[in-house]
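# Only the shape, not the letters, is given here:
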């Protein structure tokens, strides 16, 4: 059973993300403003994480310099606040299924940004380099398919059998679930911008953490700063008091779920899976969220799946696995080279010890 725990944790992580896509879309369908949603989500995450971080890591806290604080502030602004704001606006224009599909672009986007920032090596003349380049091109083709091709509608559930447990009456179905082509393209572009900001956050986070190592305090500080930033953005764009009311409805459920479960539980689970199986294993489970979201959104939200969404999602998944395959082969080759170099170094050290010992030992007297 211990060997199966990482697999179960990976499935649970993707199920939590699928729930995030569905509940966020349901809250927006219910009229909640995306900027207000991001503020409430980050505030809930901060309230949840702050006492845990203080309890476990307050003694490990190191002095926070002004330069490091500015770096964390900018990291929070672009990697969390703006990324979530663009994600929320995109979800309003499109669907939960598209949100889950574009998430498969994230590992590829992160790799591409790491190459541009010279934090990742890219050798085109090798098999792994060709696999990575192919994956990037396939992901671009998938993103273009999602944006510009809809195709026929795929009815997962026959007409008259939609329950809309998280949706709205059928009179609003056409307006909510069939966005115009312009809105759909705009939403795809906003998802792309959100993924770029999110990828930058992943790439630059490791460098900033060297200046401030306590992980929980680091994440909590980012969440707190993001709450302030998202509040400033929300108050600038949303002046209607009704938009700030939560009530006992799907808005409150979405805020609590995204702020506590997504921010708190998945952080721990992802860290545990990364420690046990590594980042490639975690990234390979990402397409599960797309499958879960596709079927759940059709049942719970009454969303209509198009052939373009399905083909684009498959291309994104194919591109993701191509890049991950190249990365895994590259890591294996590096491990073999490191082991070989270590063996050579050990043999050289042993030879030097033998030579030194032979020189230091006086010759035995010649017996006639």
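Cool, the structure landed. All values reported here derive from a predicted model rather than from experimental measurement.

# alpha carbons only for contacts and neighbour counts from here, please
Will do.

# Tell me, how many residues neighbour residue 227?
For residue 227, the tally of surrounding residues (other CA atoms under 10 Å) stands at 25.

# now residue 193
17.

# which non-adjacent residue is nearest it?
Once flanking residues are discounted, residue 193 sits nearest to residue 86: 7.0 Å by CA to CA, 6 or more residues apart in numbering.

# what packs against the one helix or strand residue 324 maps to?
According to DSSP states H and E, residue 324 maps onto helix 307-360. In terms of contacts (3 or more CA pairs under 8 Å, 6 or more residues apart in numbering; DSSP states H and E), helix 307-360 is packed against helix 96-103, helix 106-116, helix 127-148, helix 279-284.

# Can you name the next helix or strand after the third one?
I take that to be helix 127-148. Remark: after helix 127-148, the chain's next helix or strand is strand 153-154, criterion DSSP H and E.

# how far out from the middle of the chain is that next one?
Chain-centre distance of strand 153-154: 28 Å, with CA atoms, centre = their mean, to the nearest Å.

# Now do that strand: which elements does it pack against?
Identification of packing neighbours for strand 153-154 by 3+ CA pairs under 8 Å, 6+ apart yields strand 305-306.

# if I pick the closest residue to residue 314 other than its chain neighbours, what's in contact with it?
Of all residues not flanking residue 314 in the chain, residue 142 sits nearest, at 7.4 Å (CA to CA, 6+ apart). Residue 142 makes contact with 311, 312, 313, 314, 315, 316 under the criterion CA atoms under 8 Å, 6 or more residues apart in numbering.

# second one coming, line it up with the first:
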């Protein structure tokens, strides 16, 4: 396979992995696994896998990190991983994997909005690209609101035999009548804000910790201890921490290895080769894979509101990305014009100096 086609194949694999994460995490939670315990297990496994690799390749860099940098990484892991993923797991338990994958598309838009508030992004409403970015933010928020407040009829699955058989999974109507659907959706929104804040501030911390794998490993270790404290505070019955060879263990191992390991590495490679816009534009594939899996394979009904809200968040995502793309083109064109103008001024100065020298010679 040529290098020009490889990034397109990899982003499809990445989004398929993310869809599997939502599906298996939801199945593990419905099977009785505590959401806080789930996060502790997945971060602990990821730390065990990453620590030996990082110790061999980046042990010299790790010794140079100051206590202040370690404190910043500690707070970064607390916000983005411990708080953000715990909120996401609870939201997933209260709603569905379709809602999770739909809300996933809001992360790039929320990241842009936070970057704008921190003056890392610009928004010129007098230009078409500025209007597109503002409209994208509004569409994204409207999509999340639609998911929260409108479920609509359930789209029946084509497969009526569930692949996973949870012990206690609330039905479509039960979730809606209990009001937990709204709470779960806004927990997803809160999780997205925490994750977006993590993305924005991570770029600043990378200046003090240039090794990406070292930063990832330290965050995994810190979040393991943080999530353990949270898990033991909410679930003190250690008999519920035990897992057999069932969907709970499968969900934990999958999230730790495939999501935190394989997908993050592939994503970093795609970011380096094709840039962040290319990766972000593949996010809508996640909800497509999730809905198809729910309807065709898992035997789980999908609410119409989740699908429509997902479409709105996708529209908001592409609106922001289009605005960013147009803005970058204008900046590039402006830089080229400035360079041409500077070259012309230098040529004019050279001609002026040459003419002045000729006149002086003629006078002599």
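Sure, I can see it. Keep in mind that what you see is a predicted model, and the values were worked out from it rather than measured.

# Got a TM-score for the two of them?
After superposition, the two chains reach a TM-score (TM-score structural alignment, normalised by the length of structure 2) of 0.93; 362 aligned residues with a CA RMSD of 2.2 Å.

# I'd say the residue nearest to residue 193 of structure 1 and residue 189 touch.
No: in this structure, residue 86 of structure 1 is not within contact of residue 189 by CA atoms under 8 Å, at 9.4 Å.

# For my notes, confirm the residue nearest to residue 193 of structure 1 occurs in a helix.
Yes: under DSSP: H, G, I helix; E, B strand; the rest coil, residue 86 of structure 1 falls within a helix.

# so the helix holding residue 324 of structure 1 versus helix 96-103, what angle?
Inter-element angle recorded for helix 307-360 of structure 1 and helix 96-103: 30 degrees (by axes from the mean of the first three to the mean of the last three CA atoms, to 10 degrees).

# tell me the angle helix 307-360 of structure 1 makes with helix 127-148.
In terms of direction (the same axes, to 10 degrees), helix 307-360 of structure 1 departs from helix 127-148 by 160 degrees.

# Helix 307-360 of structure 1 vs structure 2, average offset?
Following the fit onto structure 2, the mean deviation recorded for helix 307-360 of structure 1 is 2.2 Å by mean CA distance after the TM-score superposition for structure 1.

# winner for burial among the helices and strands packed on helix 307-360 of structure 1?
Mean neighbour count (mean count of other CA atoms under 10 Å) peaks for helix 96-103 among these, with a mean of 26.

# elements contacting it?
helix 5-29, helix 181-209, helix 287-296, helix 307-360.

# Aligned counterpart of residue 247 of structure 2 in structure 1, please.
Residue correspondence to structure 1 (TM-score structural alignment): residue 247 of structure 2 is matched to residue 250.

# residues touching the aligned residue in structure 1 for residue 305 of structure 2, list them.
Matched by TM-score structural alignment, residue 305 of structure 2 corresponds to residue 308 in structure 1. By CA under 8 Å, 6+ apart, residue 308 of structure 1 lies in contact with 145, 146, 149, 150, 151, 152.

# Looking for the alignment partner of residue 230 of structure 1 in structure 2.
By TM-score structural alignment, residue 230 of structure 1 lines up with residue 227 in structure 2.

# and its match, that one's in a helix?
Yes: membership of residue 227 of structure 2 in a helix is supported by three-state DSSP.

# what about it, neighbour count?
26.

# Apart from its chain neighbours, what residue comes closest to the match of residue 305 of structure 2?
Using CA to CA, 6+ apart and skipping residues adjacent in sequence, the residue nearest residue 308 of structure 1 is residue 150, 4.3 Å away.

# quick one, what contacts the one you found?
Residues in contact with residue 150 of structure 1 (CA under 8 Å, 6+ apart) are 306, 307, 308, 309.

# Out of these, grab the one that's most surrounded.
Busiest of these [other CA under 10 Å] is residue 309, holding 26 neighbours.

# what's the spacing between the residue nearest to residue 314 of structure 1 and residue 98 of structure 1?
Using CA to CA, to the nearest Å, residue 142 of structure 1 is found at 11 Å from residue 98 of structure 1.

# overlap in contacts of those two?
residue 313.

# hang on, residue 50 of structure 2 packs against residue 218?
No: Residue 50 of structure 2 lies out of contact with residue 218 (CA under 8 Å); the separation is 9.3 Å.

# if I pick the nearest residue to residue 231 of structure 1 once chain neighbours are set aside, what's in contact with it?
Distances taken as CA to CA, 6+ apart put residue 39 closest to residue 231 of structure 1, at 5.4 Å, once the chain neighbours are dropped. Applying CA under 8 Å, 6+ apart, we find residue 39 of structure 1 in contact with 226, 227, 228, 230, 231, 234.

# would CSV of those residues with distance to residue 354 of structure 1 be doable?
Shown next, in CSV, are the contacts of residue 39 of structure 1 (distance: CA to CA, whole Å):
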residue, distance to residue 354 of structure 1
226, 61
227, 64
228, 65
230, 66
231, 69
234, 72
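
# Quickly name whichever of the residues you listed is closest to residue 355 of structure 1.
residue 226 (62.2 Å; CA to CA).

# how far away is the closest one from residue 110 of structure 1?
21 Å.

# For the contacts of residue 150 of structure 1, give me TSV that also has distance to residue 25 of structure 1.
Converted to TSV, the contacts of residue 150 of structure 1 look like this (distance: CA to CA, whole Å):
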residue	distance to residue 25 of structure 1
306	18
307	21
308	20
309	17
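
# Number of residues surrounding residue 238 of structure 1?
By other CA under 10 Å, the burial measure for residue 238 of structure 1, its neighbour count, is 15.

# In a strand, residue 61 of structure 1, correct?
No: read with three-state DSSP, residue 61 of structure 1 is coil and lies in no strand.

# Contacts only, for it.
Residues counted as contacts of residue 61 of structure 1 (CA under 8 Å, 6+ apart) are 214, 217.

# how far away is it from residue 166 of structure 1?
43 Å.

# got a list of contacts for stretch 250-263 of structure 2?
With CA under 8 Å, 6+ apart, stretch 250-263 of structure 2 has contacts from 14, 17-18, 21, 24-25, 27-28, 38, 41-43, 45-46.

# in stretch 233-245 of structure 1, what's buried?
233, 234, 244 (16 or more other CA atoms under 10 Å).
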